[in-house]
Structure formats: structure tokens, C-alpha cells
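A.B. asks: Give me a model of this one.
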Amino acid sequence: MAKGNLPAVLAETLAYEGGWSDHPQDTGRATMKGITLATYRRYRPGATEADLRAISSAEVERIYRDGYWNQVRGDDLVRGVDLTVFDYGVNSGPARSIKALQQVAGVGVDGIMGPATVLAARGLPARDLIKRVNAKRLGFVQSLSTFAVFGKGWSRRIAAIEATSLSWVSTKPQLEADAKDARTTAQKQAGGAVVTGGAGAADQANHLSSLPVGVVIAVVVVVVGVLIFRVVINSQRAAALAKVAKEA
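C.D. replies: Just a heads-up that it's a prediction; the model follows:
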């Protein structure tokens, strides 16, 4: 069990949440170190954007501990699983990350990290739990309307969080095998994209021959696009896993 692991976990999360941002398509708008102005004002009523820019390290840790770490009961989760669930919670809300964990653990899904959820999570192999929760996280962000804008960055972050989480509970050979598997999957998917976009496009067209040509072309483009993005995702995973394996 990972007691007092928040500093290590938070350091990983802040590598992606660090700095100021105010992207017009980011629903959180003004954000510093992953903390929105609305969230900051719950701890410091009346705070301005300037105050948020100057937020102290102590305030940052307090907000992440109160609002996220304690919500997912990070101190009660196995090292590695804590990072996976916490980072997902920071990005998409603790309730959503808890629900993903509950779905994988096979317990009632209510978004509340109760004793039954903790017990079930601790009873499962950490490596499997980490992989499956991160896969659910990836599936969720892919469903968002802003995925076209932020998707590549989100998937890179998820790949890195998965790799780091696994590095905390895996041997070097296990990490090397994970990287090899991801690389092999990416290569197979790349081959599938080529076939679908090349000679395979004719087969696709035959199956859709009753539809207008424009619709057929659009369908093939979408299919190829999905395959290509899967290649990108597994290439990101392979690179992240190879990095932590090298450092192990």
C-alpha cells in the first residue's frame, strides 16, 4: 500500500498540468498548474487570475490533496494504481476515474471510493488494473467533442502515465515486453491502414456499392483515419514504455 505517495504522484501529474493556460476551447479556461480559477476560488474566495498565476506550491498540494487525492483514497491504493487513478481524476474528475476503476474491479459503479472498491482494487494484479483503467480513460477522451483539438496531447499523456505507473510495479523484462507488444501492435495496425487505404479500398467500395461514391469515399477515409490514430496511440505507448524500461 502506498502511504504518503502523493508527492511522487503529483510530480508526475504536474509535468502535464504545470504552467498557465487559457485556451478558448478548454472548458476550464483560466488554469494554473491544472487548477482552474473556479476551483481556486473555493479555497480562496474572490481570487483573481493574477492570484491564480501566483499560486503557491503549498496551495497547489493542498488543493490536489483535498480535491483529488483524498477523493480517490490515494493512500489506500497500490503504488502505480494510485498514479493512474489520481491523474485520470485530475483530468476528468475523481468520480469518473473511480467509476473506471470500479468497472475494471467488478464492483458496484457509483463513483465513490468506498471500502469495497479499495479492497477489490488491492486484490487484483496491479499491472492489469493499470492497463485496463488507462484503456478506459483513453476510450473516454476519444468520445469528447474536443478530442480533435486536444486528442494527441491527451493520448500522449495517458501513454506516459500508464508507462510510469507500470514502472512502479514491474520488472525491467516486463516493461521491455510491454514496449515490444505495443510496438508490434502499432506495426500491425500500420499495415492494416495501408491495406485499407490502398488495394483494400476497392474491397470496401464493393461492400458499399449501393451508396453514392462520395459516401463510400468518406467511409473509407474515416476507417483509415481511425486505423492511423490507433497506430499513433500504440506508437506513443511503445515509446513511453521503452523509455521507462531503459530507466529501470
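A.B. asks: From now on I want contacts and neighbour counts done on CA atoms only, so please keep to that.
C.D. replies: Will do.
A.B. asks: hang on, isn't V141 packed against K152?
C.D. replies: No - V141 lies out of contact with K152 (CA atoms under 8 Å); the separation is 10.4 Å.
A.B. asks: Compare those two (neighbour count), which wins?
C.D. replies: V141 (18 against 15; other CA atoms under 10 Å).
A.B. asks: and the longest helix for the protein?
C.D. replies: Criterion DSSP state H: the longest helix present in the chain is helix 213-247.
A.B. asks: list the helices and strands that one packs on?
C.D. replies: helix 147-167, helix 172-197, helix 200-207 (3 or more CA pairs under 8 Å, 6 or more residues apart in numbering; DSSP states H and E).
A.B. asks: Here is the second sequence; please produce its structure so I can put it next to the first one:
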Amino acid sequence: MAVSREKESLAKVLVHEGGYVNHPHDPGGPTNKGVTQRVYDAYRKGKKLATRSVKSITGDEVYEIYDRQYWDAVKGDHLPAGVDYVVFDGAVNSGPSQSIKWLQRALGPLYTGRVDGIMGMATLTALRSVNNNDALIDRICAQRLAFLKALKTWRTFGKGWSSRVAGVRSIGRAWATGETPPAAIHVDGGQAKGFIENAKAPPSTAPADAATGGGVAGGGVAGTVQTLQDQLSPISYSSEWITNVVVVLGVVSTLLVVGGLAYRWYAKRKAARLADDLDMAPL
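C.D. replies: A predicted model of the protein is given here:
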């Protein structure tokens, strides 16, 4: 783009990120101004400098890390106004690849490539065909929120993430429409990293298999008991209890089979929805 919004975007991202945090449930671990200790260590080692606490990170180091690892990674200078900031903020929070995937999916039929998290020519070409970037920003943010809700850490950081995404949406839409963007607001928890490694586990189909298997086995037992009753009935006048047993076994077996099949359908549907929210659906 002719005009870079990197510094303006970074200023707003830093408000969302806040200062030093080390929340026990934040997968980012010790983090200062959005830079994790792990990222800071790699940065220092790359410059052949001794590692140190991320608490001591300097302003110049912060800018260089954000510039190279996030803004350049999403090709911020090649993105439309507003979209650049939205994709940049998502990259800082969940990684560049994940944020690019949200963009690729939000582009819909305009983007015909793989949802691979790479800002290549196909993605940039599709972007140039968009004639409503504020609506595109809505879709990007919707993808991002669905992803965050699919993480185990949503229970802890959901409120902060929701507030952050809402703020990012408002700022991005304002830039996209040429308006003055609102101020960024820091909400505690919104700075927590949202990584796919912390995705919720899909529901297991084991209970369904067990129930279905139990139902089939129960039906077999009911058949055996019925055969026994047929053999005893000529010589017994009190086989009514056997009939009751057969009926009960038949009903329970049917319920187990039906319940097992229903739960298997539910589990598979929920797993597919989870995979879709995590951008892991078959391409």
C-alpha cells in the first residue's frame, strides 16, 4: 500500500497487549508488551546476545520484533486500510499463519487457493477483488472469535478476547471506511495468546460404540431367553416372568442401539464443527 499504517496499528496493538503478564493458564507464558519470553529469547540469540527476562525488553526491540515477525509476515503494507490492522492484531494474538487463515476463509469464493496460512499471490489477488472491506473485516473477526471459542482457555480468557476482537473490529472498520478510529482499550485477559495447541478435544465416539455394542449384545441375550421360554413353556405354567425379562431386554437393547447411534451422530457433527472453527476442516 502507498501509506503504511504499521506504527498506528502497533500503537493500538500495544494497548491491547498491556505490560508484563505471566498468567498460569496463558500458553504464551511470561509476556511483556505482547512479546513472549520464548520469542524474545529467539530474537536475542539471533543477534548473538545473551538472553534475559522479557521484562527488560526495550522499545526498539519491541518494534523490530513486531515489524519482522508479525507485520512483515502478514505483508501488512500490501493489505487494504483496516484489513492490515485486523490481520496484524490477529497475528500477534494467535500467530501469523492462523490470522492469515481467517482472512483466507473470510474472502469466501473470491479466494480459490488452499487455506494454508500463507500470504501469497492468490490471497493478495483475491483481496484486490473485494469491494467492501468493512464487511470483510466483520467476517475475519467472526472467524477469529469462533476459533478462540474452540480453545480450552476460552473459559478463562473469553471475556477479554471478546472485548479485544470487538475493539479490533470497530477500529478496522473505521479505517476501512476512512473514518477516525476509536481508541484501543485494554481488557485484562485479552492479551492471552490463543494458540491452536490449546484446542478443545473432539468428543469421543467410544460411549456410542459401547452403547451400540451393548444393545446388540442385549438383543442376543433376549433371543436366547426367548428360546429358553419356548422350550420350557410346554412343561411350565409360570413362565410369565421369562416373558417380562424378554420384553425388558428387548426395550433396553433397542434404547441402547438407538441412543448409541444418536450419540455417534452428535459426536461426529460436533467434531466436524470444532475442526471447522479451528480451520482444520478438510480442504
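A.B. asks: on that earlier part again, take the helices and strands packed on helix 213-247 of structure 1 and write them to JSON lines, including distance to N5 of structure 1.
C.D. replies: Putting these into JSON lines (distance: least, CA to CA, whole Å) gives the following:
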{"stretch": "helix 147-167", "distance to N5 of structure 1": "12"}
{"stretch": "helix 172-197", "distance to N5 of structure 1": "22"}
{"stretch": "helix 200-207", "distance to N5 of structure 1": "50"}
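A.B. asks: Quick check: which of those helices is buried the most?
C.D. replies: helix 147-167 (a mean of 20; mean count of other CA atoms under 10 Å).
A.B. asks: Spit out the contact partners of the residue nearest the centre of structure 1.
C.D. replies: The C-alpha lying nearest the average C-alpha coordinate of structure 1 belongs to I158 (CA atoms, centre = their mean; 3.3 Å). I158 of structure 1 is in contact with N134, R137, L138, counting by CA atoms under 8 Å, 6 or more residues apart in numbering.
A.B. asks: can you give me the strands in structure 2?
C.D. replies: Under the criterion DSSP state E, strands of structure 2 are mapped to 20-21, 31-32, 35-36.
A.B. asks: The first one corresponds to what range in structure 1?
C.D. replies: On structure 1, the counterpart of strand 20-21 of structure 2 by TM-score structural alignment is residues 20-21.
A.B. asks: Now the matching stretch on structure 2. Mean distance?
C.D. replies: Superposing on structure 2 and averaging over aligned pairs (mean CA distance after the TM-score superposition for structure 1), stretch 20-21 of structure 1 comes out at 0.2 Å.
A.B. asks: cool, and stretch 82-89 of structure 1?
C.D. replies: Mean deviation of stretch 82-89 of structure 1 from its aligned counterpart in structure 2 after superposition (mean CA distance after the TM-score superposition for structure 1): 0.6 Å.
A.B. asks: What range does that stretch cover in structure 2?
C.D. replies: With TM-score structural alignment applied, stretch 82-89 of structure 1 matches the range 84-91 in structure 2.
A.B. asks: quick revisit: among the contacts of I158 of structure 1, which ones are in helices?
C.D. replies: Among the contacts of I158 of structure 1, the members found in helices (DSSP H) are N134, R137, L138.
A.B. asks: Just send those back as TSV, with distance to F147 of structure 1 and neighbour count too.
C.D. replies: TSV is the format used below for those (distance: CA to CA, whole Å; neighbours: other CA atoms under 10 Å):
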residue	distance to F147 of structure 1	neighbour count
N134	16	24
R137	13	24
L138	11	20
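A.B. asks: Now do the longest helix of structure 1: distance to the chain's middle.
C.D. replies: How far helix 213-247 of structure 1 lies from its chain's middle: 16 Å, per CA atoms, centre = their mean, to the nearest Å.
A.B. asks: likewise stretch 48-67 of structure 1?
C.D. replies: Put simply, stretch 48-67 of structure 1 sits 23 Å off its chain's centre (CA atoms, centre = their mean).
A.B. asks: what would the contacts of I158 of structure 1 look like in TSV with distance to Y43 of structure 1?
C.D. replies: Shown next, in TSV, are the contacts of I158 of structure 1 (distance: CA to CA, whole Å):
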residue	distance to Y43 of structure 1
N134	30
R137	28
L138	31
